[in-house]
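Visitor: this is the structure alone, sequence omitted:
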C-alpha cells in the first residue's frame, strides 16, 4: 500500500506494471528525495523571509520585493508537495493546476520587478550611499500590482484555453493527473505559462545586462580608490545574487517545460529533484551572503556594546568626573576652558 513517502512520482512507469525491485527502489528513493527536499526548502524559505523582515537595513524597496518573491516560492513548494503522491479528485486536481501556474507566474513577475528595481537604483544613485526614495510606497504598489496582478490576467487566458481544449469540460483531468496535476493541458501550458515566462526572462536578462553596464559606469566615476572598490563590491554582489536566483528558478522551469512537452523520464527526474531543492538553494543565496552576514555581525556587536555599557553605567559615579570618563570629546580631554586656579 502506498503512503505519502513511497507514493510514485508520475512520469515513471506504473508501479503495478511489473517493475523490477531495483526500479521500484529507485522510484521510492526519488519520491523520498522530493518530499524531504521540499520540506527543507520550506524551512529555508521561512528562515530567509524572517531574516529580511527582522533587520531594518534589509526592509527597503529591494528587500520587500525579495520578501514577496520568497513568499511566492514558499507557496510553490507547498502546493508542489500536495501533488507528489498523485491527486485523484478532479476538482482538487484542477484547483492545484491553476494555483501552481498562477504562483509560478508570480515568481517570474516578482523576479522581473526586482531586476528592474536594481537597474533603476544603479541608474539613479551615483553615490555609495543611496538617496532616500520619497515615493517608495508608490513604487511598491506598482511592483505589487505587476507582481500579483499580471499573473491573474495570464491565468484568465489559461482558463479560456483549458476550456477550449477540453470542449467546455473543465473536470476532464486524465492528462493532468499523469503529471501529478502540476501542469495544465498543452495549449494552456504553452500559451499561458511558457511564452509569458520567456518574455519575462528576456526582460530580466535585459535589466541584468543594463545594470552591469550602469554599475561599471558609476564605479568608474568615483575618484577615491577605496570608495570605488567598495562600490564595485556592493554593486557586483547584488548583481551576481540576482543572476544566481534567476539561473536557479529558470533552470527548474525549463526542466519542467521539457518534461511536460517531451515526456522524457530523464527530464522528469531532473525536474522533481530540482524543484524539491530550489527553495533551499534560493534561501541560501539570499540569506547567507556576505552582505547579510555583515548585518548579522554588526547587530550582534551593537547589542553587545549596549549591554556592556549598561552594566558599566551601574558602577560609574555621578558628577563631572563621570561625564569626563565617559566622553570621547577632545574638548573635554584637553580641559577647555581651563579650570580655575586653586
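Guide: Received it, and whenever you're ready, just let me know what you need. These numbers come from a predicted model, not from an experiment.
Visitor: make it CA atoms for all contacts and neighbour counts henceforth
Guide: Noted.
Visitor: ok, and the closest non-adjacent residue to residue 36?
Guide: residue 276 (7.8 Å; CA to CA, 6 or more residues apart in numbering).
Visitor: packing partners of the helix ranked longest in the chain?
Guide: Scanning the chain for the longest helix, with DSSP state H as the assignment, gives helix 225-262. Here helix 225-262 touches helix 90-124, helix 195-220, helix 265-287, going by 3 or more CA pairs under 8 Å, 6 or more residues apart in numbering; DSSP states H and E.
Visitor: just the buried positions in that helix, please.
Guide: 228, 231-232, 235-236, 238-239, 242, 244-246, 248-260 (16 or more other CA atoms under 10 Å).
Visitor: so which bits of the host helix or strand of residue 291 are buried?
Guide: Residue 291 belongs to helix 290-313 when assigned by DSSP states H and E. Residues residue 292 are the ones in helix 290-313 that count as buried (16+ other CA under 10 Å).
Visitor: residue 273 contacts residue 34, doesn't it?
Guide: Yes - distance between residue 273 and residue 34: 5.9 Å, which falls inside the contact criterion (CA atoms under 8 Å).
Visitor: here's the one I want to compare it with:
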C-alpha cells in the first residue's frame, strides 16, 4: 500500500517557514539557500496536491489548514530528534533525558536547582517539557514526569518526593491598617483568586481552617500557578498558593500571609516513570537527585513551621 510520507527535508523547510514567517529566515536556520527551501516547498505542495501558501505583498501566508499541519509536523520533528538522539546514545552513559514538568514548579523550583544536577552529570542532556495532566508513557516520548496528586498512574512507578503546604496570601496593602493578618470572614470579603486545575483548593482551605466555605469557588480563574501569583501581586485579591513556590515574594514582602493557617494537602509530589525505565541509569540518577533536593525542601518546611515563620 502506497503511503503518503513527504521527505523530512521538505517537512523541515515547511515547518521552519511557517514558524518564522519567511523563506529567507527558514533558509538561514536550516543552512540552505532560499531557492532550495522554495523548491522543497513547491515539491511538498505538488506531493500533497494543494497550495499551502498564498503570496501577499511579497509575503508567504500559510493557509489555515497549513498552519495546523505545521503544528503537528513541528511536534513530529521534535519527537524524531529526541528519538534519534536517544538511539545514538543508547548503551552509552549519559544521553538525552526527557522530563515532563509542571510549568510553575519547573520554573520556580526545578530550573533554579538544575545546574547542580547538570554539573554532577555532564553527559546527561536534559530536555524539559511542560505537562499539566497525566499522559500515556507508551504514546509520548518522556522518560520521567513530575506529578502532583495521588500515586496513581497506569503502568508506571510513583516515587514520593515531598508534601505540599498551601497558605492564603495577598498583596500587603489589602491588610487593614495595623493588622498583620485577616480573619476568615475578612478573607471571604475579598476576591478569591482561583486556580483552574485545582477548583476545590479554596473550599478545602476554608473548611480545614474551621470556616464555612461560602463563595469559595467564586472569583477569577487562572490555569497556571504563575498567573495566580501575578494576580495576587497585582492586588486582585487573596490566593491560596504552595508556600515553597512563593518563598521569594514572602521573603521580600511582595506578598504576605493573609492568615496563619497552613493546609498540608493530601496530594503530594511524585517522580513518575514507566516500568521499563526502572533500570535506566539516567532516570535513576535524576530521581535520586530529586529526592535529595526534596528532602532539603522538607527540612526547610519543618524549620519554618517550628519557628512560626
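Guide: That came through fine. Nothing here was measured: the structure is a model prediction, and the numbers come from that model.
Visitor: after superposition, what is the TM-score?
Guide: Overlay of the two chains. TM-score (TM-score structural alignment, normalised by the length of structure 2): 0.22; 123 aligned residues with a CA RMSD of 6.7 Å.
Visitor: now the angle between helix 225-262 and the helix holding residue 291 of structure 1, please.
Guide: 130 degrees (axes from the mean of the first three to the mean of the last three CA atoms, to 10 degrees).
Visitor: how far is helix 290-313 of structure 1 from where the chain is centred?
Guide: Counting by CA atoms, centre = their mean, to the nearest Å, helix 290-313 of structure 1 is centred 28 Å from the centre of its parent chain.
Visitor: circling back: how about the helices and strands packed on helix 225-262 of structure 1 in CSV, adding mean neighbour count?
Guide: Formatted as CSV, those follow (neighbours: other CA atoms under 10 Å):
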stretch, mean neighbour count
helix 90-124, 21
helix 195-220, 18
helix 265-287, 21
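Visitor: closest one to residue 162 of structure 1 among these?
Guide: Closest to residue 162 of structure 1 of these, according to CA to CA: helix 90-124, at 10.0 Å.
Visitor: which stretches in the stretch 1-150 of structure 2 count as strands?
Guide: 53-56, 59-62, 95-101, 124-130, 144-149 (DSSP state E, counting those that start in this stretch).
Visitor: could these be laid out in a markdown table, adding distance to residue 85 of structure 2 and mean neighbour count?
Guide: Below are the strands of the stretch 1-150 of structure 2 laid out as a markdown table (distance: least, CA to CA, whole Å; neighbours: other CA atoms under 10 Å):
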| stretch | distance to residue 85 of structure 2 | mean neighbour count |
| --- | --- | --- |
| strand 53-56 | 32 | 12 |
| strand 59-62 | 31 | 16 |
| strand 95-101 | 7 | 22 |
| strand 124-130 | 10 | 16 |
| strand 144-149 | 17 | 23 |
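Visitor: turn those strands into CSV, columns for distance to residue 30 of structure 2.
Guide: Below are the strands of the stretch 1-150 of structure 2 laid out as CSV (distance: least, CA to CA, whole Å):
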stretch, distance to residue 30 of structure 2
strand 53-56, 19
strand 59-62, 18
strand 95-101, 22
strand 124-130, 21
strand 144-149, 31
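Visitor: quick one: closest of the ones you listed to residue 69 of structure 2.
Guide: strand 59-62 (10.1 Å).
Visitor: list the helices and strands that closest one packs on?
Guide: Looks like strand 59-62 of structure 2 contacts strand 53-56 (3+ CA pairs under 8 Å, 6+ apart).
Visitor: could you check the angle the helix or strand containing residue 292 of structure 2 makes with strand 144-149?
Guide: Using DSSP H and E, the element containing residue 292 of structure 2 is helix 281-307. Put simply, helix 281-307 of structure 2 runs at 30 degrees to strand 144-149, going by the same axes, to 10 degrees.
Visitor: pull out the buried positions in helix 281-307 of structure 2.
Guide: Under 16+ other CA under 10 Å, the buried positions of helix 281-307 of structure 2 are 282, 283, 286, 287, 289, 290, 291, 293, 294, 297, 298, 301.
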